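J.: Structure of the sequence below:
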Amino acid sequence: MAMVPIVLHPPSRTGGRRVTVRGEILGLAHSDRDVVEFLRRAGIPEADDLLDEPAWVMWRGGRAHHYEAA
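T.: As a prediction, the model looks like this:
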C-alpha cells in the first residue's frame, strides 16, 4: 500500500487533529479551514480540493472532517 502524503491523525482528547505531510508535523487543526491553511503554508495551494482525495489525504481514527475530542 502506497503512503499518502497528508495524514490527519485521530482527534485528540482535547479536540483537534494533528496534521502531517510526509511525516512532518504542521500543526493541530480544529477545522478543515485550519488544515487548508497549514497545507497552503506548506506550499500546497489547492488543498481545499484535496481533503476528500484518498490518494492525497488519509483520515485516521474517527470520521473525516470530525475534529471534536475523542
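J.: CA atoms for contacts and neighbours, from now on please.
T.: Will do.
J.: center of this structure - which residue?
T.: Central residue of the chain (C-alpha atoms, centre = their mean): residue 8, 3.3 Å from the mean position.
J.: pretty sure that residue is touching residue 20, no?
T.: Yes. If you go by C-alpha atoms under 8 Å, residue 8 and residue 20 touch, sitting 6.7 Å apart.
J.: Here is the second sequence; please produce its structure so I can put it next to the first one:
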Amino acid sequence: MAVAPIIVHPPLGTGGRRVTAHGRILGLAYSDGDVIEFLRRAGLPDAEELLDDPSWVTWRGGRAHHYEAA
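T.: Okay, here's the model as predicted:
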C-alpha cells in the first residue's frame, strides 16, 4: 500500500494540525482553508478536491477536518 504524500497530523494541544508533504512541513492549519492554501502554494491548484482522497491525503489522529485540541 502506498503512503499518501500529504499528511495532516493529529491536533496539537493548543489546536491546529501540522501539515507535511513528502516529510516537508508546509505549515500549521487551523481549518481546511489553511490546508488548501498550503497545498496550493506547494503547486497543487486543485487541492480542495484532494482533501478526502486517501491516495493524496492521510488524516492522522482525531477526525478529518477537525482542528481543535482534544
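J.: Residue 18 of structure 1 in helix, strand or coil?
T.: strand (DSSP: H, G, I helix; E, B strand; the rest coil).
J.: what about it, neighbour count?
T.: A total of 19 residues lie near residue 18 of structure 1 under the criterion other C-alpha atoms under 10 Å.
J.: list the contacts for it?
T.: 8-11, 25-29 (C-alpha atoms under 8 Å, 6 or more residues apart in numbering).
J.: Just the buried ones from those?
T.: Buried members of the contacts of residue 18 of structure 1, counted by 16 or more other C-alpha atoms under 10 Å: 8-11, 26, 28-29.
J.: ok, of the contacts of residue 18 of structure 1, which one's closest to residue 52 of structure 1?
T.: residue 8 (11.6 Å; C-alpha to C-alpha).
J.: Now do the same for residue 14 of structure 1: helix, strand or coil?
T.: Assignment for residue 14 of structure 1 (three-state DSSP): coil.
J.: give the contact list for the closest residue to it other than its chain neighbours.
T.: Setting aside the residues directly before and after it, residue 14 of structure 1 is nearest to residue 69 in space (C-alpha to C-alpha, 6 or more residues apart in numbering), at 5.0 Å. Residue 69 of structure 1 sits next to 11-16 when contact means C-alpha under 8 Å, 6+ apart.
J.: how close does residue 32 of structure 2 sit to residue 38 of structure 2?
T.: Separation of residue 32 of structure 2 from residue 38 of structure 2 (C-alpha to C-alpha, to the nearest Å): 10 Å.
J.: Fine by me, we can end here.
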